[in-house]
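Visitor: coordinates only, sequence not included:
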């Protein structure tokens, strides 16, 4: 196929791609504890169906111990051609507070060229990008193709890491496309060359056998919620910089968004200050960050006049690409013990970690991607960092050090991933699928 034919094939496939994305987004495939397994398994089944529709000869679900199945597909390489591994995930973040959504998170809604719904961008757009790019070749891609779509990246991505370490030949490839990132803005072609690592844990504070009346016992009775609030507040100074020893600020060598651009994409309210020191790129892509992502405490509507005996928080830590997530979590947990008041009892559970990523200098695959992306977008891409984490990437680097790893996708900074009103721009989805299909063609002819 010629590049013109590839572009035309992707464009012709877009109505089906949008319909397939709507079907996938409608499935509430939240792979977190406490959520039902059936929708996650339904998303795996639909992902398998979609990959079969590309014409790839080998498609199946593969059990992942302790997790949900991965969907795997493969087409052998033509003689002399390289092999490309394509990655995405079909699970999604929980929707959170439904009252903050303008449309229902699992009723995908098309508004002004955007499809709204949980997972529309992160990362079901990645699944559909792969499917649409592969459909352009009608089952005969110009390179060898392997596809791995996992089912629990958002909560416990390290499960697939362990699977890869035990089954390296299944995923061995010359180049690896990770479709779980995106551009700073719609139409601004970018390749993600660094990822922060991450860690997370749940911390529980206990002070009393049970709740007691705040009038009868309040004052001397230690309040577990007040203790936890003090501990969490101690993590940052008044400027928003971290107070945890051993977690210094980093520096990102490339360019990042301006403060105005960041405020707009993050939706920071007028007059509210940004937190931390250094450039926006330094803070986003090269420094540690700690976020309290959940609290188990009485709700305001259900509050009673009582001193709380127990309080819990979920804490997430982002780690610079070269940092060690485990030692970082150790430092944060040690610090929380040190600042805990009143000799409260502390328990830390549900620890997860994932390493960061820093791309090596570009090779043949990156040059091929640059040409493909320039044709799809009308201008060459630039390098960016990402503050998020993709647990599998660091494992792929260790397992396949000779493979080039390329991160790009249909998300953008305004896509509201992990937040209410997540959406994907459908023109960006088309450009991403076009880029991927053109890359497979360029890479095949470059060697």
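Guide: Cool, got the structure. Model, not experiment: these values are computed from the prediction.
Visitor: CA atoms for contacts and neighbours, from now on please.
Guide: Noted.
Visitor: tell me how far the ends of stretch 29-38 are from each other?
Guide: Using C-alpha to C-alpha, to the nearest Å, the end-to-end distance of stretch 29-38 comes to 8 Å.
Visitor: Sorry, wrong one. I was asking about stretch 72-89.
Guide: Start-to-end, stretch 72-89 (C-alpha to C-alpha) is 11 Å.
Visitor: for stretch 299-310, same thing?
Guide: Distance between the two ends of stretch 299-310: 14 Å, counting by C-alpha to C-alpha.
Visitor: Okay, one more to line up with it:
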């Protein structure tokens, strides 16, 4: 099988470069034509790979979703749903890129471009598996290639409203990758997310700090005192009721994490416990925005108004409403200098954790070891993928697996995003081995032949 995948790599690389050259940014203010162009290219590539049924799903205010079907080769064969997305993040400041973000450029071992890892590499990995089997894999296939994942869309909540379309036995979410290059990784959980806005108003308008400072209540000072209660002296979240559990599986080394986050060696990390516990199985509260006078335009005046937006990440098993309510309740209970806060809850998104003991996971562990030559690790992620929960609700009996061609060092959402061709190649091998092993498991269960396909 590996030799057959190697023979496909030149064509897969060329198709990845074609797709990554399209600035398919499905954000407001960006032109829709490149998104449509990327959609049409994905449709064309899938049809060329043998997917006879390819449909376009159009939902309100949402870029088109590519939906494809390959029927199971036998009545007792399982069906696997493959997910990816063809839209990308905005490139950001082009001055921070070493090459134009939508001109795929060779780098040592791979290619650099916006979206080339997240998530166009995984779209191409799905394509590679289909090409390997000549469009006739040993399982049924459903393909869902989304066009507005990065910004969010009506599709997040759509699958449970149309469960027949998404019915399957296993779901492979190709929107993640390995903990580090060369380390096969299955992501088993994602933290939930919630936003909260907290604001303070103390004066009708600014007042001279020399004449009024010392007695007039400073709104920014009040806000800073309130924000300081969110963490203890070690940097651990101090809001009661937010779930935290030990993390016993694989995680980053401190050196890896410092490098990934660009943290100087002379600065401490926040919090206590393992990195996995701080990043994945425990809560995090980040101040993501602050409204206050800018330093360069500051006047000598008592600040009358200040506001902050907080992003809360919480344990996969904690209810989003409960987690957000814990943070809101904590802030409303604060009275810095006797002054109340106005606290407004915002959007929430659920976390997700999947069981790992079923036949799809057994097949995936075999496949990942075959592809990378070493046993797979389990990790979680602090980020959120809202659609995972929607697909799991649409197909509640399906096992959900998260793996792919990205790796944690690929600079996704950052300047100079890159993908390693070795990770892409091994992901194609893993997908092909996974459907082979998964089909054989089903055939063995019903007493049929266990022939799986390409060797």
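Guide: Arrived safely, thanks for sending. In this text the structure is predicted, and so the values were computed from the model without any measurement.
Visitor: Remind me what the longest helix seen in structure 1 packs against, helices and strands.
Guide: Scanning structure 1 for the longest helix, with DSSP state H as the assignment, gives helix 3-25. In terms of contacts (3 or more C-alpha pairs under 8 Å, 6 or more residues apart in numbering; DSSP states H and E), helix 3-25 of structure 1 is packed against helix 37-52, helix 124-135, helix 426-446.
Visitor: same thing but 10 Å
Guide: helix 37-52, strand 109-111, strand 114-116, helix 124-135, helix 364-377, helix 426-446 (3 or more C-alpha pairs under 10 Å, 6 or more residues apart in numbering; DSSP states H and E).
Visitor: Including distance to residue 333 of structure 1 and mean neighbour count, could these go into CSV?
Guide: CSV is the format used below for the helices and strands packed on helix 3-25 of structure 1 (distance: least, C-alpha to C-alpha, whole Å; neighbours: other C-alpha atoms under 10 Å):
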stretch, distance to residue 333 of structure 1, mean neighbour count
helix 37-52, 31, 20
strand 109-111, 42, 15
strand 114-116, 37, 23
helix 124-135, 34, 28
helix 364-377, 40, 20
helix 426-446, 40, 24
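Visitor: mind putting the ones you listed in TSV, distance to residue 76 of structure 1 included?
Guide: TSV is the format used below for those (distance: least, C-alpha to C-alpha, whole Å):
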stretch	distance to residue 76 of structure 1
helix 37-52	15
strand 109-111	37
strand 114-116	34
helix 124-135	14
helix 364-377	18
helix 426-446	13
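Visitor: Out of these, which gets nearest to residue 163 of structure 1?
Guide: Across the helices and strands packed on helix 3-25 of structure 1, residue 163 of structure 1 has its closest neighbour in helix 37-52 (17.1 Å, C-alpha to C-alpha).
Visitor: burial measure for the aligned partner of residue 271 of structure 1 in structure 2, as a count.
Guide: By TM-score structural alignment, residue 271 of structure 1 lines up with residue 266 in structure 2. Number of residues near residue 266 of structure 2 (other C-alpha atoms under 10 Å) recorded here: 6.
Visitor: any idea which helix or strand carries residue 266 of structure 2?
Guide: Using DSSP states H and E, residue 266 of structure 2 sits within no helix or strand.
Visitor: Over to residue 276 of structure 1?
Guide: Going by DSSP H and E, residue 276 of structure 1 is not in any helix or strand.
Visitor: That one reaches residue 283, doesn't it?
Guide: Yes: the pair residue 276 of structure 1 / residue 283 is scored as a contact, 7.1 Å apart, by C-alpha atoms under 10 Å.
Visitor: shared neighbours, these two?
Guide: Shared contacts of residue 276 of structure 1 and residue 283, defined by C-alpha atoms under 10 Å, 6 or more residues apart in numbering, comprise 241, 249, 289.
Visitor: distance of the last one from residue 247 of structure 1?
Guide: When you say that, I think you mean residue 289 of structure 1. The value you get for residue 289 of structure 1 to residue 247 of structure 1, if C-alpha to C-alpha is used, is 9 Å.
Visitor: intersection of neighbour lists for these two?
Guide: Here residue 289 of structure 1 and residue 247 have 319-320 as joint contacts, going by C-alpha under 10 Å, 6+ apart.
Visitor: These two: which has the busier surroundings?
Guide: Just comparing residue 289 of structure 1 and residue 247: by other C-alpha under 10 Å the higher neighbour count belongs to residue 289, 23 against 17.
Visitor: Give the equivalent position in structure 2 for that one.
Guide: Match for residue 289 of structure 1 (TM-score structural alignment): residue 284.
Visitor: residues contacting that match?
Guide: By C-alpha under 10 Å, 6+ apart, the residues touching residue 284 of structure 2 are 191, 193, 230-231, 235-238, 242, 271, 278, 311-315, 382.
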